[in-house]
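Trainee: one predicted model, sequence on top.
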Amino acid sequence: MNEDELKVLNQINEYADQVLKGMDLEKTPISVQLDKLKPAMEQIAREKNLSLEEVFILYMDLNLKAQLEQEKKLKEKLGDI
């Protein structure tokens, strides 16, 4: 993940930490969660001259990359044991 991608991911995740605070994410529909994140995604869309849909796809891709990186690090760590 490059620096720009990491910045986008962090920007949305920081916003999510604020607006989704106290919400039971397992019981809250994804559509509701995404609606709460919409202002941050719209801001990024304006800054990067992208559509909201493009930012949404970028965010989903970056989340997947971050999860895969975490999983890889965990496997490496457990492999050392």
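Mentor: Nice, I can see it.
Trainee: from here on, just use CA atoms for contacts and neighbour counts.
Mentor: Noted.
Trainee: okay, buried residues for the one helix or strand Ile57 maps to please.
Mentor: Following DSSP states H and E, one finds Ile57 within helix 52-79. By neighbour count on 16 or more other C-alpha atoms under 10 Å, the buried set for helix 52-79 is Leu52, Val55, Phe56, Leu58, Tyr59, Leu62.
Trainee: next one: Gln11 from Ile81, what distance?
Mentor: Applying C-alpha to C-alpha, to the nearest Å, the value for Gln11 to Ile81 is 35 Å.
Trainee: here comes the other one, which I'd like you to weigh against the first:
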Amino acid sequence: MTEEQRAMLKRINDYAEEVMPDIDPQHTPISYQLEKLTPIMKQIGEEQDKSLSDIFIEYMDLASEAATEMEKKLQDSLKDIEDGEKK
């Protein structure tokens, strides 16, 4: 993930926290979440001369990549803890 992509993901996530501070993403319909994120995605699309659907697809890809990175870090941390307990 490039710094530009990381910044875009952070910008959308920060916006999401502003407009949907108390939702549980796992239990909130994706259609509702996307409706709330449309303004920031449109703005980013205009700035980057990309369509809303292109921004949406890129956001979903980046969010998935970020989740995978976080899961890997968690697994590595758990392995370090387990290795420390074995010593």
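Mentor: Happy to help now that I have it. All values reported here derive from a predicted model rather than from experimental measurement.
Trainee: spatially central residue in the second structure, please.
Mentor: Geometric centre of the second structure, nearest residue: Ala63, 3.4 Å, by C-alpha atoms, centre = their mean.
Trainee: picking up where we left off before, against which helices or strands is the helix holding Ile57 of the first structure packed?
Mentor: If you count contacts as 3 or more C-alpha pairs under 8 Å, 6 or more residues apart in numbering; DSSP states H and E, helix 52-79 of the first structure packs onto helix 3-19, helix 30-48.
Trainee: and it, how far from the second structure on average?
Mentor: Superposing on the second structure places helix 52-79 of the first structure at an average distance of 0.5 Å from its equivalents, by mean C-alpha distance after the TM-score superposition for the first structure.
Trainee: tell me the contacts of the closest residue to Ser51 of the second structure other than its chain neighbours?
Mentor: Spatially, and ignoring its direct neighbours in sequence, Ser51 of the second structure is nearest to Gly45 (5.6 Å; C-alpha to C-alpha, 6 or more residues apart in numbering). Gly45 of the second structure makes contact with Ser51, Leu52, Asp54, Ile55 under the criterion C-alpha atoms under 8 Å, 6 or more residues apart in numbering.
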